[in-house]
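Student: Sequence plus predicted model, see below.
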Amino acid sequence: MAEIAIAIAAKVVEYLVAPIGRPFGYLFNYRSNIDNLVHQVEKLGDARAGLQRSVDEAIRNGDEIKADVDKWLIGANGFMEEARKFLEDGKKANKSCFMGLCPNLKLQYKLSRATKKKAREVVEIQGARKFERLSYCAPLPGIGSATLRGYEALESRMSTLNQIMEALRDGDDNMIGVWGMGGVGKTTLVEQVAKHAKEQKLFDEVVMTSIFQNPNLRKIQGQLADMLGLKFEEESEWVRTARLNERIKKEKKILIILDDIWAQLDLEEVGIPFRDDHKGCKIVLTSRNKHVLSNEMGTQKDIPVLHLPAKEALVLFKKIVGDSNDKQDLQHIVINMAKECAGLPIALVTVAKALKNKSVSIWKDALQ
C-alpha cells in the first residue's frame, strides 16, 4: 500500500514540477528544510545581537566602527527580515489549500528548494563575520590647536609650512628637523603640517606626541599607540617597543611627529622604525636646538622657524585684540605692546588675550 502511495505521489510531482535537481529530496525534506532555516536564522540573530553589543561598547568608548562591520550588521538585519517574511508567507500559502488538509506538492517543492537555498545563504553570512578589528580610535583632537588660530595663515609661516611639506614629498628625506627658540610657534606649525598631510592624503596615518625635557618612554609609546588604535596589555618595555614597532610597520606610509626634543632620543627604544627599517615612515622632529636635530638625531633637512616680522606680529596682535584696537587713544599703545612681544606668537597671543576689552589705564600699566 505504501509503495502505491509513493508511486502516485511521484507521478503527481513529475506532472506538476519540472524534473530538475532532486525533486524527491526537496519534497520529502520539506519540513526538515523549514526547521533548519528557522534554526539558522535564530543562530544568525544571536550572532548579530552579540556583535551589536560589542559595537555599542566600542561606540561608548569613543571608537569609530569599521565600515565592513556596519555593512555586515545591515546585511544581517536585512536578511533576517527577508527570511522571516519568507517563512511566514510560505506558512500562509501552504494553509490555503483546503485549510492545510490537502498539501500542495508543487508549492511545497518550491518552498523547500528556496528554503534550502536561504539556509546556505545564512551560513555564508555567518562565515563572513570574521573581522580582524571591529573598530578603531577616532581621530584625536590633539593635532590642530586653536591656541594660535590665525597665526598659521601669516605669510612667513605659510612659507615655512610649504618648505616642510615639500620636504615630506621628497622621497630622500625621511627625517626632517624644525627648530627655533621657545615660543616661536614650532608646535602650532607642525600641527598644521599634520593637518595638511592628512588633507592631501600624503600618508595613511599621521600621529604626533610631545617628548619634553625629561622623556617618559611609556607615555610616549602610549600616546602613539592610542592614535594608532593599539592597546598595550603587556608591562615589559621591550614587548611594548616590539608591538609598537610592528604596528607602525603595518602602515605603508606613516608620518610621525615628535615635538619638543631636548636631547638625543633613541627611536628604536621607543619602537619607531625608520630609514631602511621602514622606508615608508617619515619623522618630523622639533627642537629649540638645531644641534640636537642635525648632530644627535641625524636629520637630513633642518628648517628654521624665525620670529614673526614686525608687520605680521602687529596683524596677529590686532586680530586678537579686536575692537579694543579701534579706540583712538589705544592705537599707539597697541603698536608698542606688539613690539614688546618681540615677534613671538605665544607672547603676542597671551598678552593680547589678557588685555582685550581692558581699560586704557590697564593697557598703559602693562606697557610700562
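Tutor: The structure has been received and is ready for your questions.
Student: hey, let's count contacts and neighbours off CA atoms from now on
Tutor: Will do.
Student: What is the subsequent helix or strand relative to the helix ranked longest in the chain?
Tutor: Once the chain is assigned using DSSP state H, the helix that runs over the most residues is helix 30-60. Sequence-wise, the next helix or strand downstream of helix 30-60 (DSSP states H and E) is strand 63-65.
Student: Residue 202 in helix, strand or coil?
Tutor: coil (DSSP: H, G, I helix; E, B strand; the rest coil).
Student: residues of the longest helix of the chain that come out buried?
Tutor: For helix 30-60, a neighbour-count test (16 or more other C-alpha atoms under 10 Å) marks 30, 33-34, 37-38, 40-41, 44, 48, 51, 55, 58-59 as buried.
Student: Then stretch 290-305?
Tutor: 290, 291, 292, 293, 294, 297, 299, 301, 302, 303, 304, 305.
Student: And those, which is closest to residue 353?
Tutor: The shortest approach to residue 353 among the buried residues of stretch 290-305 belongs to residue 305, at 23.2 Å (C-alpha to C-alpha).
Student: want to compare, so here's the second one:
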Amino acid sequence: MEIASAPITEVGKCAAVSAKRRLGYIIHYKRNVEDLQNKVDKDLVPLVADIRRKVDLAERRGETIHQVVKGWLHKVEDVRNKQAELNRGAGEITSCFKGCFCARYLLGKKAKNEINTIIELLNEGRGFTAVSDPAPLPPRPLEHFNAFESRRSTKKQVIQSLKTDDTYLVGIYGMGGVGKTTLVKEMRKEVEETKLFDKVVMVVVSQNPDLKRIQGEIAEQLGMKIEEEGLTTRALRLYARLMQEKTILVILDDLWSEVDVAAIGIPHGGCKVVITTRSSDICSRMEAQPSIQVQVLSEADSWELFRQNAGDVVDSDALHLVSKEVANECKGLPLAIVTIAKALRGKDREMWIYAAQQLKKSSFDGMSAVNASIKFSYDNLQSKESKLCFLLCCLFPEDYSVSMDELLGYVIGEELFEDAETLGEARNKLHAAVDKLLSASLLLEGKDDGDVMTTLPFRLQLRKARTTQL
C-alpha cells in the first residue's frame, strides 16, 4: 500500500502546485500586468532607444544592419503590442463582478509569460557588441559596352573565331585604355551564358609574368590547389586538370611580353586561349590566329560616352564648346573619356576650361590621354582620405586585387586616417574613400566581392606617389 501511495502523493503535490499557480494568476493578475508595464518602461524602453540610435547612425552611414538586430527589434515591437493589449484588458476589469475568473486567469498568465520573454530580450539585446557592418561596395556593371556598334562587332568577331575548329589562340590588341579588358569580360559573360564552353577562366598576366601565380589562379578557378613548387611539375598537374574538361577557354589578360602557354600547362587540344595586349607583335610571336584590333571610339561614340558620364549639362550653351574640346582631348579612349567626364561632372565652367588647358599641356609634354585624365582626376579629388588611399594603392602591383581588410591593415599601420579613434571609424573612412576612387574610375572592382583592383599604369602611380604633395 505504501508503494502504491507514493505516486499518488507525488501527483497530488504536482496538482497542488499547479492549482496554486493558476489561482495566483487569478488573484494577482493586476500585479502581473503592472510588473510587465514596469519591466517594459524601466528596462526594455531604454535599451531599445539605445539600440535604435545605433541603428539610425549606422543607416545614415550606409552600413548593413545585422539581421539578428532587425529580428530583435521586431520581437520587441511584438512584445510591446501584447503589453498594451494586456493593459487594455486589465482596465476593463473594474470589480470582482466585471470580469470573470477566466479573463483574470488569462491576463495574469499572459502577463507573466511576457515578463519572461522580456527578460530573454534584455539578455539578448545587452549582448549586441555591434549592430551593423560596413556596406559592401556595390558591383559596378560594365559601363555602356554594348551601346556602340564598333564594340558589338568586335566582340562578335572574337566569338565567331572561337567557334572555328582550327582556332587555338585569338589575339586582341590595342592601345592602353581602349577597352580590351572590358571586351574580354563581356565576351566571357556571353560565352558562359550561351554554354559555348564548359568552363571559362580568366587571369591577369601584367608586366612581369609570374608563371606560378598564373598557374595557381587558373587552378583555383578550377577548384584545385597545386602544392608542388617546380614549374614543370605544376604545369603537368594543371595540364592534367584542364584535359578533364571537354571544352575550356583560358583568357590571359594584359600581356606585355610573349608568354609560353605550354610552360603554364595549357594544352593545345580541347582548349582555346584568348590573349589581350597592347602590341600586335606579341600576337604575331605567339602565333595568334586571328589577331583582332580594338579601335578607339569614333568621334560620335566618344561624345555619347562622354555625355553619359558627364551629364546632359554638356549640351548647354555655356559648356558645349569647351566640353567638346575636353572630349576630343581624350582621343577616343574609353578609360580616358570615363575618367575625365566623371571628374568634371557637376563642376563649373572655369573648371572645364582649366581641364581643357591641362589636357592640352599634358599632350604637349608627351603624356598619353589616359595618363593625363588620371592625373587630372586625382588632382581634383576633394577628399584627403581618398588621395591617401590612392597613394597607398600605388604601392601594389598593377592589376593587383586587394581586399578591404588588407587595405585596412595598411591604413591603420601607416596611420593614414589620424582622426579615426576606433577601428570601426577607420573602416568606415576607408570604405568612403575607396567608393570615391571607384566612382572616379581610379580603382576598379576586384576579382572577389568587396575587393578593389589597381588597374592604372603602375609607373604613373609610383611616380605620383613619389612626387605628389598633399
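Tutor: On my side now, so go ahead. As the structure is a computational prediction, the values presented were derived from the model and not from experiment.
Student: re the thing from before, so of the buried residues of stretch 290-305 of the first structure, which ones are in helices?
Tutor: Within these, residues falling in helices by DSSP H are 290, 291.
Student: Output the buried residues of stretch 290-305 of the first structure in a markdown table, with distance to residue 266 of the first structure appended to each entry.
Tutor: Shown next, in a markdown table, are these (distance: C-alpha to C-alpha, whole Å):
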| residue | distance to residue 266 of the first structure |
| --- | --- |
| 290 | 17 |
| 291 | 16 |
| 292 | 12 |
| 293 | 13 |
| 294 | 14 |
| 297 | 8 |
| 299 | 13 |
| 301 | 19 |
| 302 | 19 |
| 303 | 22 |
| 304 | 23 |
| 305 | 25 |
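Student: Taking the buried residues of stretch 290-305 of the first structure together, which two end up most distant?
Tutor: Farthest-apart pair in those is 297 and 305; separation 18.3 Å (C-alpha to C-alpha).
Student: re the thing from before, the longest helix of the first structure maps to which residues in the second structure?
Tutor: Helix 30-60 of the first structure lines up with nothing in the second structure when matched by TM-score structural alignment.
Student: which strands and helices sit next to that helix?
Tutor: Applying 3 or more C-alpha pairs under 8 Å, 6 or more residues apart in numbering; DSSP states H and E, we find helix 30-60 of the first structure packed against strand 63-65, helix 67-95, helix 105-127.
Student: of these, which approaches residue 205 of the first structure most closely?
Tutor: strand 63-65 (15.2 Å).
Student: Show me the strands in the first structure, by range?
Tutor: 63-65, 135-137, 175-179, 205-212, 254-261, 281-287, 301-304 (DSSP state E).
Student: would you list those strands in TSV and tack on distance to residue 198 of the first structure?
Tutor: Shown next, in TSV, are the strands of the first structure (distance: least, C-alpha to C-alpha, whole Å):
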stretch	distance to residue 198 of the first structure
strand 63-65	17
strand 135-137	16
strand 175-179	17
strand 205-212	7
strand 254-261	10
strand 281-287	14
strand 301-304	21
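Student: Report how many residues lie close to residue 10 of the second structure.
Tutor: 11 (other C-alpha atoms under 10 Å).
Student: pretty sure it is in a helix, no?
Tutor: Yes. Counting by three-state DSSP, residue 10 of the second structure is part of a helix.
Student: corresponding residue for it in the first structure?
Tutor: In the first structure, residue 10 of the second structure lands on no residue (TM-score structural alignment).
Student: Residue 10 of the second structure: what's it in contact with?
Tutor: Listed by C-alpha atoms under 8 Å, 6 or more residues apart in numbering, the contact set of residue 10 of the second structure is empty.
Student: make it 10 Å
Tutor: Contact partners of residue 10 of the second structure, counting by C-alpha atoms under 10 Å, 6 or more residues apart in numbering, are residue 16.
Student: Ok, residue 120 of the first structure next?
Tutor: For residue 120 of the first structure, the contact set (C-alpha under 10 Å, 6+ apart) comprises 37, 40, 126.
Student: Likewise for residue 305 of the second structure?
Tutor: Here residue 305 of the second structure is in contact with 143-145, 147-148, 297, 311, 327, 332, 334, 337-338, 341 (criterion: C-alpha under 10 Å, 6+ apart).
Student: Name only those of these that count as buried.
Tutor: For these, a burial check counting by 16+ other C-alpha under 10 Å picks out 145, 148, 297, 327, 332, 334, 337, 338, 341.
Student: Let me have those residues in TSV, adding distance to residue 239 of the second structure as columns.
Tutor: Formatted as TSV, those follow (distance: C-alpha to C-alpha, whole Å):
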residue	distance to residue 239 of the second structure
145	34
148	38
297	39
327	47
332	40
334	37
337	41
338	40
341	45
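Student: now, among the residues you listed, which is nearest to residue 273 of the second structure?
Tutor: residue 145 (22.2 Å).
Student: And the alignment partner in the first structure of residue 256 of the second structure, how close does it get to residue 287 of the first structure?
Tutor: Under the alignment (TM-score structural alignment), residue 256 of the second structure maps onto residue 262 of the first structure. Between residue 262 of the first structure and residue 287 of the first structure the computed distance is 6 Å (C-alpha to C-alpha, to the nearest Å).
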